[in-house]
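**Student:** Give me a model of this one.
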Amino acid sequence: MTNLTVHTLEKDDIDSIIEIENLCFPTPWTKESMEGELRNKFAKYVVIKNNNLVVGYGGLWLIIDEGHITNIAVHPEFRGMGIGNKILEELIKLCEKRNIPSMTLEVRISNTIAQNLYKKFGFKEAGVRKKYYGDNDEDALIMWRN
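**Tutor:** So this is what the prediction gives:
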């Protein structure tokens, strides 16, 4: 995959992102929620495109001195190609450019693939949020990177 490009989220990307949300998550964000993120002054999103096709994205909220990752998703047809790595690298760069020293996120206890990605970038387990996910009451692992 040599045609990967990184972009800032734009309104034209939202339909593609919602498609990926619906393919990746049991409780996907709505189009209205994602449009709200465009207006949220704390939200920053990166979009990865392959030949102008959205193949993945990630977002975070920049709050005082921490970046809270809201979501990272890669279209199922493009997994295993390093796109998740690229998204996380870009989110980390966003924090570093703003001198934000800490990043955090919640991830499903069962999602070991995502947990391994985060660990590769220095995130460490810091706790558990019981019954965090409303679709099945699954616990969330809290991870931090300092």
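
**Student:** rest of the way, CA atoms for contacts and neighbours
**Tutor:** Fine.

**Student:** Any buried residues in stretch 36-47, and which?
**Tutor:** 37-38, 43-47 (16 or more other C-alpha atoms under 10 Å).

**Student:** any idea where the strands of the protein begin and end?
**Tutor:** For the chain, the strands defined by DSSP state E cover 4-8, 43-50, 53-63, 66-74, 102-108, 124-133, 138-145.

**Student:** Export the ones you listed as TSV, with columns for distance to residue 82.
**Tutor:** Below are those laid out as TSV (distance: least, C-alpha to C-alpha, whole Å):
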stretch	distance to residue 82
strand 4-8	10
strand 43-50	11
strand 53-63	11
strand 66-74	10
strand 102-108	19
strand 124-133	21
strand 138-145	20
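
**Student:** now the angle between strand 138-145 and the longest helix seen in the chain, please.
**Tutor:** For the chain, the helix that runs over the most residues, judged by DSSP state H, is helix 83-97. When axes from the mean of the first three to the mean of the last three C-alpha atoms, to 10 degrees is applied, the directions of helix 83-97 and strand 138-145 differ by 50 degrees.

**Student:** residue contacts, residue 104?
**Tutor:** Counting by C-alpha atoms under 8 Å, 6 or more residues apart in numbering, residue 104 makes contact with 66-69, 123, 142-145.

**Student:** Alongside the first, I'd like the structure of this one:
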Amino acid sequence: MSEQPAFSIRRATVGDLEQVVALERVIFANDAWPEALWRSELESPHTFYLVAARADAPDELLGYAGLLSLPGGREGDVQTIGLAEEARGYGLGRELMRLLHLEAQRRGVREMFLDVRVDNPVAQALYRSFGYEEIGVRKGYYQPDNVDALVMRVAV
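**Tutor:** As a prediction, this is how the structure comes out:
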């Protein structure tokens, strides 16, 4: 059995743009966000993004997660969360979600929302473990695959 790697997590910057976009294209090949959208997400004062790497290779990103919350708003959105294949199964996604929730609470957010593919039971299980419940379905939301999205919500 292999030893669990140590990971480092830090706030994302625009300097991470190239690596985040490259990682996004691997993780979400068919519906990856374009570079311009990523740039606006990383530059926005209303978002909070984290990046993760192995502790022994902090410049090689293996994951990311992001939160959107407007000033004075009581609602927040998990914009995205993605992990490279080799970073899965070690609790890193759980830690990224925990940190997003802490930031949401710091910002005064009381409800968090997210969309998740109906064909991604692993992500759905992670979100349910945080108390998220399904509140709706967006038909054909993920394109070009025409896959439905579950809309989920939790009080924080």
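
**Student:** on that earlier part again, from the buried residues of stretch 36-47 of structure 1, pick the one nearest residue 10 of structure 1.
**Tutor:** The shortest gap between residue 10 of structure 1 and any of those belongs to residue 38, at 7.5 Å (C-alpha to C-alpha).

**Student:** what residue of structure 2 takes the place of the closest one?
**Tutor:** The alignment partner of residue 38 of structure 1 in structure 2, by TM-score structural alignment, is residue 42.

**Student:** Do I have it right that that match meets residue 11?
**Tutor:** No. With contact defined as C-alpha atoms under 8 Å, residue 42 of structure 2 and residue 11 do not form a contacting pair (9.9 Å).

**Student:** Now do the shared contacts for these two.
**Tutor:** Both residue 42 of structure 2 and residue 11 are contacted by 48-49, under the criterion C-alpha under 8 Å, 6+ apart.

**Student:** ok, now how distant is the match of residue 38 of structure 1 from residue 114 of structure 2?
**Tutor:** According to C-alpha to C-alpha, to the nearest Å, residue 42 of structure 2 and residue 114 of structure 2 sit 18 Å apart.

**Student:** same deal with residue 120 of structure 2?
**Tutor:** In terms of C-alpha to C-alpha, residue 120 of structure 2 sits 13 Å off from residue 114 of structure 2.

**Student:** now do residue 11 of structure 2
**Tutor:** Relative to residue 114 of structure 2, residue 11 of structure 2 is positioned 20 Å away (C-alpha to C-alpha).

**Student:** When these two are compared, which one has more neighbours?
**Tutor:** residue 114 (19 against 14; other C-alpha atoms under 10 Å).

**Student:** what residue lies at the spatial centre of structure 1?
**Tutor:** Residue closest to the mean C-alpha point of structure 1, counted by C-alpha atoms, centre = their mean, is residue 72 at 2.2 Å.

**Student:** That residue matches what in structure 2?
**Tutor:** Using TM-score structural alignment, residue 72 of structure 1 lines up with residue 81 in structure 2.

**Student:** Now do the same contact list for its match.
**Tutor:** By C-alpha under 8 Å, 6+ apart, the neighbours of residue 81 of structure 2 are 63-66, 93, 96.

**Student:** Confirm for me that residue 42 of structure 1 is in contact with residue 64.
**Tutor:** No. Look at residue 42 of structure 1 against residue 64 with C-alpha under 8 Å: they stay out of range, at 9.4 Å.

**Student:** mean distance, stretch 133-140 of structure 2 to its aligned residues in structure 1?
**Tutor:** Average distance, stretch 133-140 of structure 2 versus aligned residues of structure 1 after superposition (mean C-alpha distance after the TM-score superposition for structure 1): 0.8 Å.

**Student:** quick one: the residue lying farthest from the centre of structure 1 from residue 50 of structure 1, how far?
**Tutor:** Within structure 1, residue 2 marks the point farthest from the mean C-alpha position, 21.8 Å out by C-alpha atoms, centre = their mean. Noted for residue 2 of structure 1: a distance of 8 Å to residue 50 of structure 1, by C-alpha to C-alpha.

**Student:** sorry, back to before: who touches the residue lying closest to the match of residue 38 of structure 1 once chain neighbours are set aside in this structure?
**Tutor:** Nearest residue to residue 42 of structure 2 in three dimensions, chain neighbours excluded: residue 14, at 5.7 Å (C-alpha to C-alpha, 6 or more residues apart in numbering). For residue 14 of structure 2, the contacting residues are 39, 42-43, by C-alpha under 8 Å, 6+ apart.
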